[in-house]
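Trainee: What follows is a protein structure lacking sequence information:
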């Protein structure tokens, strides 16, 4: 019997394939992160199955047992949302099945990573997926430095409580797409510079977030001196200092106050 890795919707319950539903109906047991969440999905499609809780805290202990069961039973692996193994449990089970000689079938399906990348409007021919950023420390600093310096598109998962902090630590002019609640009722995709996105979400945000960033110095539109010089040109052309500073700051990826203070001093 094969182990079936079955993607589930990342939000909209209609985003599940006919093949995925067939595998879930034919499974003898379903290994899932949260039985309540998976139970709601199965109930929606009138599927009744034995559920086995399989998550990051017990996957090392259960992987070999499930691999043995997969020799004689149809085992389906799902995550709470999207494709298993992508920042979700499953690697140890797949590895255990391969080691035990159990065939592994992976069904194509929903992925927040791919959905965000496609909708971002940023180059997608080559990209780096970083999962969830470390909350603090040297590793976080090194990753953010890499994003700032490497000409590539980066995709990260971020908490709504930390998205503001992360945006503020990116190069101000870096092009970003903040993808929130993908496929759900309140889906939002904000595209702009990091500093613009930080201002847009400064009052807080809710929901699941995928952040897509175009890294590299080429994406920083200019230095603060360039922005100030541009604002002074706009003032000379008849714009008010406040409006000129806001326009130049937006174009160069800085906060309005940083530019306005310099322009107002003359």
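Mentor: Received the coordinates, thanks. Computed from a predicted structure; not experimentally measured.
Trainee: make it CA atoms for all contacts and neighbour counts henceforth
Mentor: Will do.
Trainee: Count the neighbours of residue 22 for me.
Mentor: The local packing of residue 22 (other Cα atoms under 10 Å) involves 11 other residues.
Trainee: And for residue 125?
Mentor: 7.
Trainee: Any figure for the gap between it and residue 249?
Mentor: Note on residue 125: its distance to residue 249, by Cα to Cα, to the nearest Å, is 30 Å.
Trainee: Likewise for residue 32?
Mentor: Distance from residue 32 to residue 249, counting by Cα to Cα: 48 Å.
Trainee: who's more crowded, those two?
Mentor: Taking other Cα under 10 Å, residue 32 and residue 249 do not tie; residue 249 has more neighbours (29 against 23).
Trainee: I'd like to know how far the more buried one sits from residue 225.
Mentor: 11 Å.
Trainee: what is in contact with the two at once?
Mentor: Among the neighbours of residue 249, none is also in contact with residue 225 (Cα atoms under 8 Å, 6 or more residues apart in numbering).
Trainee: For residue 180, which non-adjacent residue is closest in space?
Mentor: Distance criterion Cα to Cα, 6 or more residues apart in numbering; nearest residue to residue 180, sequence neighbours excluded, is residue 209 at 4.5 Å.
Trainee: and residue 27, what is it in contact with?
Mentor: Contacts for residue 27 (Cα under 8 Å, 6+ apart) come out as 49, 73-76.
Trainee: Pipe the residues you listed into CSV and attach neighbour count and secondary structure per row.
Mentor: CSV is the format used below for the contacts of residue 27 (neighbours: other Cα atoms under 10 Å; DSSP: H, G, I helix; E, B strand; the rest coil):
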residue, neighbour count, secondary structure
49, 16, coil
73, 16, coil
74, 18, coil
75, 25, strand
76, 26, strand
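Trainee: ok, which pair from those is furthest apart?
Mentor: 49 and 73 (12.9 Å; Cα to Cα).
Trainee: Can you check which residues contact both of those two?
Mentor: Common neighbours of residue 49 and residue 73 (Cα under 8 Å, 6+ apart) are 27-29.
Trainee: need those residues in CSV with secondary structure and distance to residue 235, can you?
Mentor: Below are the shared contacts of residue 49 and residue 73 laid out as CSV (DSSP: H, G, I helix; E, B strand; the rest coil; distance: Cα to Cα, whole Å):
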residue, secondary structure, distance to residue 235
27, coil, 69
28, coil, 72
29, strand, 69
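Trainee: quick one: which of the residues you listed is nearest to residue 37?
Mentor: Closest to residue 37, out of all of the shared contacts of residue 49 and residue 73 and judged by Cα to Cα, is residue 29, at 15.5 Å.
Trainee: What sits closest to that closest one if chain neighbours are left out?
Mentor: Nearest to residue 29 is residue 50, by Cα to Cα, 6+ apart, at 4.9 Å.
Trainee: give me every residue that touches residue 76.
Mentor: Residue 76 makes contact with 3-6, 23-24, 27, 29-31 under the criterion Cα under 8 Å, 6+ apart.
Trainee: Put this next to the previous one:
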């Protein structure tokens, strides 16, 4: 390997289900790096056997990340290393943040390889708005913490992406139904890219009922996507309208809106929109 490549940490995504999703570039890196650091060495060994790759693997998980980081930084002075997780893109809800952060501080090159990610894959097929989204990772396990978490995301005006365990999905959907509303649109995506892949769109109560009818539907790795909360249209009361129309007879539009805004504690922008629309309507 060319010495110019020494001192590189590669972030290498691995398949989240379908082995064919491994890219040629990822394969080449896993073959040619000096060593691979893996969240689960047994799992990664099995993956490498399937891919017919032989390489050195060392353990790097959430319990030894702090201790291993400095050792790996030292190794990166003379070696190229690939970071992999159990499945999908490393660092996203997986160990690696501290290592990548330290690499940047030490001026060690970090190269990300594009590849599988359950959250993005599910989003692309969800039918929900994807121009902006809020990725929140795993939903809290404890009920009270989960309820507080759901209250915080209740009014998010962007698509929310979550991961959940099959063991807690019914409890979570019950909480979503109670807190976000039974008519809130969600997408239930499980076993993405695998044989039993299922993507279902509906209201929270529809998805909950559908899952309760067949416990087998609850099994597997789950991604939940929640539709954004729509902005409520500002309602301008008849009292405000009458006062505004009266003032405009004697004052400029700008001055009238400024006064109404102060008196009724309403945003000037909302008043401008109403006034302009009203003038346009009167002209017709």
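Mentor: Now that the structure is in, tell me what you want to look at. No experiment lies behind these values; they were computed from the predicted model shown.
Trainee: Name the nearest of the contacts of residue 76 of the first structure relative to residue 102 of the first structure.
Mentor: Comparing the contacts of residue 76 of the first structure against residue 102 of the first structure with Cα to Cα places residue 3 closest, at 7.0 Å.
Trainee: Just give me the match in the second structure for the closest one.
Mentor: Matched to the second structure by TM-score structural alignment, residue 3 of the first structure sits across from residue 9.
Trainee: can you tell me which residues contact its match?
Mentor: Applying Cα under 8 Å, 6+ apart to residue 9 of the second structure gives the contacts 76, 80-83, 108-111.
Trainee: Of those, which ones are shared with the first structure?
Mentor: Mapping the contacts of residue 9 of the second structure onto the first structure (both residues aligned by TM-score structural alignment, their matches' Cα atoms under 8 Å) leaves 76, 80-83, 108-111 still in contact.
Trainee: Could you find the closest non-adjacent residue to residue 132 of the second structure?
Mentor: Excluding the flanking residues, the one nearest residue 132 of the second structure by Cα to Cα, 6+ apart is residue 158, at 6.1 Å.
Trainee: sorry, back to before: tell me which of the contacts of residue 76 of the first structure fall in strands.
Mentor: Judged by DSSP state E, strands contain the following of the contacts of residue 76 of the first structure: 3-5, 29-31.
Trainee: Helices of the first structure, start to end?
Mentor: For the first structure, the helices defined by DSSP state H cover 18-26, 35-44, 59-69, 91-99, 112-120, 138-149, 163-169, 194-200, 224-236, 241-252, 256-264.
Trainee: among the ones you listed, which is nearest residue 157 of the first structure?
Mentor: Per Cα to Cα, nearest to residue 157 of the first structure of those: helix 112-120, 8.3 Å.
Trainee: can you pull the buried residues of that closest one?
Mentor: 112-113, 116-117, 120 (16 or more other Cα atoms under 10 Å).
Trainee: which residue numbers in the second structure go with it?
Mentor: Using TM-score structural alignment, the residues of the second structure aligned to helix 112-120 of the first structure are 118-126.
Trainee: what does the matching stretch contact?
Mentor: Contacts with stretch 118-126 of the second structure, where a contact means Cα under 8 Å, 6+ apart, come from 16, 88, 130, 135, 161-163, 187, 189, 192, 199, 201, 223, 225.
Trainee: Please indicate which of those are buried?
Mentor: Applying 16+ other Cα under 10 Å to the contacts of stretch 118-126 of the second structure flags 16, 88, 161-163, 187, 189, 192, 199, 201, 223, 225 as buried.
Trainee: and those residues as JSON lines, adding distance to residue 259 of the second structure?
Mentor: Below are these laid out as JSON lines (distance: Cα to Cα, whole Å):
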{"residue": "16", "distance to residue 259 of the second structure": "59"}
{"residue": "88", "distance to residue 259 of the second structure": "57"}
{"residue": "161", "distance to residue 259 of the second structure": "43"}
{"residue": "162", "distance to residue 259 of the second structure": "45"}
{"residue": "163", "distance to residue 259 of the second structure": "49"}
{"residue": "187", "distance to residue 259 of the second structure": "46"}
{"residue": "189", "distance to residue 259 of the second structure": "51"}
{"residue": "192", "distance to residue 259 of the second structure": "56"}
{"residue": "199", "distance to residue 259 of the second structure": "52"}
{"residue": "201", "distance to residue 259 of the second structure": "47"}
{"residue": "223", "distance to residue 259 of the second structure": "50"}
{"residue": "225", "distance to residue 259 of the second structure": "43"}
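Trainee: So which of those residues are in strands?
Mentor: Residues from those lying in strands, with DSSP E as the criterion: 161-163, 187, 189, 199, 201, 223, 225.
Trainee: could these go into a markdown table alongside distance to residue 44 of the second structure?
Mentor: Shown next, in a markdown table, are those (distance: Cα to Cα, whole Å):
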| residue | distance to residue 44 of the second structure |
| --- | --- |
| 161 | 27 |
| 162 | 25 |
| 163 | 22 |
| 187 | 31 |
| 189 | 25 |
| 199 | 28 |
| 201 | 34 |
| 223 | 23 |
| 225 | 29 |
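Trainee: What does the residue nearest to residue 29 of the first structure correspond to in the second structure?
Mentor: Aligned against the second structure by TM-score structural alignment, residue 50 of the first structure finds its counterpart in residue 56.
Trainee: Over to residue 60 of the first structure?
Mentor: So residue 60 of the first structure corresponds to residue 66, using TM-score structural alignment.
Trainee: residues contacting the spatially closest residue to its match that is not a sequence neighbour?
Mentor: Excluding its sequence neighbours, the residue lying closest to residue 66 of the second structure (Cα to Cα, 6+ apart) is residue 98, at 7.6 Å. Residues near residue 98 of the second structure by Cα under 8 Å, 6+ apart: 65-66, 69.
Trainee: Just give me which of these are shared by the first structure.
Mentor: Kept across both, from these, using both residues aligned by TM-score structural alignment, their matches' Cα under 8 Å: 65-66, 69.
Trainee: could you flag which of the residues you listed are buried?
Mentor: 65, 69.
Trainee: CSV for the kept ones among the contacts of residue 98 of the second structure, including distance to residue 140 of the second structure?
Mentor: Below are these laid out as CSV (distance: Cα to Cα, whole Å):
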residue, distance to residue 140 of the second structure
65, 22
66, 23
69, 27
